[in-house]
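Sequence first, predicted coordinates after that:
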Amino acid sequence: MKRAHLTDADFMAAAIFDGAVVVLSGSGGGLVEPDHITEAIERRFLATGHPRDLTLIHGLGIGDGVKSGISRFAHEGMVKRVIGGHWTWSKPMQKLAREERIEAYTLPAGVIQTLIREAGAGRHGLVTHIGLDTFADPRHGGGRVNLRARDDLVEVVTLGGKELLWYKPFEIDFAIVRGTTADMQGNLTSREEPADIDAFAAALAAHNRGGRVFAQVRDVCATPITPARAVTVPGVLVDDICVYADQKQTTSGHYDPAISGEAPAPDTRMPPPLPEGIRYIIAKRAAKELKPGACVNFGYGLPDGIPAVAHAEGVDISWTVIEQGSHNGELLGGDLFGATRHASAILKSTDQFDLFSGGGIDIAFLGMGELDAQGNVNVSWLGENIVGPGGFVDITQRTRKVVFCGTFEAKGLEVELEDGQVRIRRHGAVPKLVEQVRHITFSGKRARADGQQVLYVTERAVFELAPEGLRLIEIAPGVDLVRDVLERMPFEVSLHPSLRVAATSAD
């Protein structure tokens, strides 16, 4: 019977050759992040200049936002190409992309993870509807986000008269994954981790395509992992294991069994804190769209305040899901978005993305960076740096109803809620409603063709996606329609015949 090969991180770092394709599993906030291994790879490069010219692939942003995760590879010459679903966890890597020092691509996180899985299954890439008419579509850039990115990673194909995207397969040399514990057969369990993410898919892809799988664990047990269903990655896929006793569950540092789903939810819980100011105004209005019995997704940022408002107002949220794999968990938010407490189920994120792609979500509440007249939304490229979509495209493209949440303007906007009236004390210097979004993360054209219901909620106005484009359906009390809304938009917008003033009082 196979025995686990125990080694150290420096041995693993020395095995990675120049020009290798490396898949890194994990998620931001330290979720299932194999940072002890990546630190060794970085240390070797800084000392010797090798490995260099790597291709780095990651579905979700990985790291602590300062030095770990993706940032371990953010040295000129170390990587030549990065294909990432989320870039904001590494400012140094964003800088390399901005300065044209690497070939930079971004694709939907679920597409990347599923494409890795398809590579492991020996299938010829991924054919899917996800990404049509967005930045991932080759007619809108094909995922390229700088001039050095010249290769065609995506093609438009027609099957059975239906237009789809073909994401071309990866060749993978190394997969770097993490578990909590390994047994002497090399099996890994992630039972004390916040999520499984795509560790199995990454290991499958590297192993089945002749590559190597490096795993980091906190400890090794002398007896087999039980129950057998607790094994996340079977030992047949794992080549080398290093033990790092100081491994943290998340960047918060401590181990919390509620985060790993090992502790049952208490009978009574502390209510989540209500958002304040503009966040409260937007969350309160967005919460009105919740319906009994719905499967709901809440995105990062403004939407993560909606559950607190719903709780305060006695609105039932039947079922919640997020892309890292959690079901019905209490969102932690901030840098730990992706981790939850007291989840009722935790799936592999690859399986969760299948749920999204197939239309399993009833309503999703997502953030909104830019919005244009056609109802397109940009959250993936704002300002000078590429952001990446994370799971945004995968979530929004098949959800029955999408509610985008964002401020009407940015930079300096000051708004207060006073006696049920929205008071704009100071307008923002940067408009968020623009003639044309820079990057199409959500396509109004595609949503209309697919019959999705779409709302755009700001602190002063609510819009809907209509056949002709954006339509204003509601303004907040205290807001002047012409002065505060229409005159501050760069394009004309149709008005709903029953345009109404909404109630936003705190009662």
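The structure has been received and is ready for your questions.

make it CA atoms for all contacts and neighbour counts henceforth
OK.

Can you tell me how far Ala339 is from Ala215?
Computed with Cα to Cα, to the nearest Å, the distance linking Ala339 and Ala215 is 21 Å.

same deal with Arg398?
From Arg398 across to Ala215, the span is 34 Å (Cα to Cα).

Equivalent analysis for Ala503, please.
Ala503 is 54 Å from Ala215, where distance means Cα to Cα.

Comparing the two, which residue is more hemmed in?
The neighbour count for Ala503 versus Ala215, taken as other Cα atoms under 10 Å, is higher for Ala215 (29 against 14).

how near is the more buried one to Asp240?
Note on Ala215: its distance to Asp240, by Cα to Cα, is 6 Å.

One more: Val231?
For Val231, the distance to Asp240 - Cα to Cα - is 16 Å.

Just the endpoints, please. Distance across stretch 454-469?
11 Å.

Any chance you could list what contacts that stretch?
Contacts of stretch 454-469 with the rest of the structure, by Cα atoms under 8 Å, 6 or more residues apart in numbering, involve 278, 281-282, 285-286, 373-375, 401-408, 422, 444, 447-448, 453, 470-476, 479, 484-485.

let's bring in a second one:
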Amino acid sequence: MDVREIIARRAAQEFKNGEVVNLGFGIPTQAVNYLPEGVEIILHSENGIFGFGPKPSYDKADSDMANAGSEPITLPKGAAIMPLNISLGAMRKGYIDTTVLGALEVDQYGNVANWATKRNDLWWPGIGGAMELTYGTKKIVAALVHTDKNGNSKIVKQCTLPLTGKKCVKTIITDKAVFDVGDKVLVLREVFPGLTVENIKAITEADFVVSENLKEMNLK
């Protein structure tokens, strides 16, 4: 199981029956393929879709049916397609219960940066619809790899990249751990099987305390 699947599988467990859920670019879009049995949600994609379904097999993919990341989707009975302005309006007005966003950095205050890194002195690629989601969604889940390619923590004391949203993240899911965002400090709720609290401290810049109910991540 690669790191992307670990994160997507665990993110899917955050959804509650009946919720309207937005899945952001990258790792979050894979969560649709791991929904827990018996949990029925309405999936939203910011390009203008409510009620889409899991990724189809290669032979059944239709280039006219895709999520905001241009990945193929299915449209089960009851799905709705709408103009982008209506979709963004739904995001701003609070119709989305939970959003799972990919992230470049998340800090212990619940700030998230997910839209830009500096390349050739330019910030790239652009904000997209993530800012509307961080403003209008009831629960923001940040889903990201715990460290960058150099081993540096992406769970930081304070974000250094341009922010997408301030103090909006409620839960952080990585390939190593699950944190809840507390009062200026994170709460370690789950660890990847086989890892210890000391292992997580060694790869995490942000301050965190350990939940009394700490347990291993369930990835079945």
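Noted; the coordinates are in hand. Just so you know, these numbers come straight off a predicted model, no measurement behind them.

Overlay them and tell me the TM-score.
Both chains were compared after superposition, and using TM-score structural alignment, normalised by the length of structure 2 their TM-score is 0.82; 203 aligned residues with a Cα RMSD of 2.2 Å.

Does Thr74 of structure 2 touch Ile49 like I think?
No. Judged on Cα atoms under 8 Å, Thr74 of structure 2 makes no contact with Ile49 at a distance of 10.8 Å.

Neighbour count: those two, which is higher?
Per other Cα under 10 Å, whichever of Thr74 of structure 2 and Ile49 has more neighbours is Ile49, with 23 against 19.

which residues does the more buried one contact?
Residues in contact with Ile49 of structure 2, defined by Cα under 8 Å, 6+ apart, are Leu43, Asn67, Ala79, Ala80, Ile81, Met82, Ser87.

one more time with 7 Å, if that's ok
Neighbouring residues of Ile49 of structure 2 by Cα atoms under 7 Å, 6 or more residues apart in numbering: Ala80, Ile81, Met82.

Map it onto structure 1.
Taking TM-score structural alignment, Ile49 of structure 2 has Ser326 as its aligned residue in structure 1.

Same question for Lys215 of structure 2.
Aligning on TM-score structural alignment places Lys215 of structure 2 opposite Val501 in structure 1.

For Gln421 of structure 1, see how far away its match is.
In this view, Val501 of structure 1 and Gln421 of structure 1 are 11 Å apart by Cα to Cα.

joint contacts of the two?
Counting by Cα under 7 Å, 6+ apart, the common neighbours of Val501 of structure 1 and Gln421 are Pro477.

hang on, Val106 of structure 2 is in a strand, isn't it?
Yes. The assignment for Val106 of structure 2 by DSSP: H, G, I helix; E, B strand; the rest coil puts it in a strand.

Disregarding flanking residues, what is the spatial nearest neighbour of it?
Nearest non-adjacent residue to Val106 of structure 2, counting by Cα to Cα, 6 or more residues apart in numbering: Val112, 4.6 Å away.

which one in structure 1 is aligned with the one you found?
Per TM-score structural alignment, Val112 of structure 2 is aligned with Val377.

Quick one: residues contacting its match.
Residues near Val377 of structure 1 by Cα under 7 Å, 6+ apart: Met368, Gly369, Glu370, Leu371, Val437, Ile440, Thr441, Phe442, Ser443.

measure the alignment partner in structure 2 of the last one to Asn17 of structure 2 for me?
Using TM-score structural alignment as the criterion, the counterpart of Ser443 of structure 1 in structure 2 is Lys166. Counting by Cα to Cα, the gap from Lys166 of structure 2 to Asn17 of structure 2 is 27 Å.

ditto for Val112 of structure 2
26 Å.

Tell me where the longest strand sits in structure 2.
strand 208-216 (DSSP state E).

Which elements pack onto that strand?
Contacts defined by 3 or more Cα pairs under 7 Å, 6 or more residues apart in numbering; DSSP states H and E place strand 208-216 of structure 2 against strand 186-191.

please redo it, this time with the cut-off set to 10 Å
Judged by 3 or more Cα pairs under 10 Å, 6 or more residues apart in numbering; DSSP states H and E, strand 208-216 of structure 2 is in contact with strand 177-181, strand 186-191, helix 197-202.
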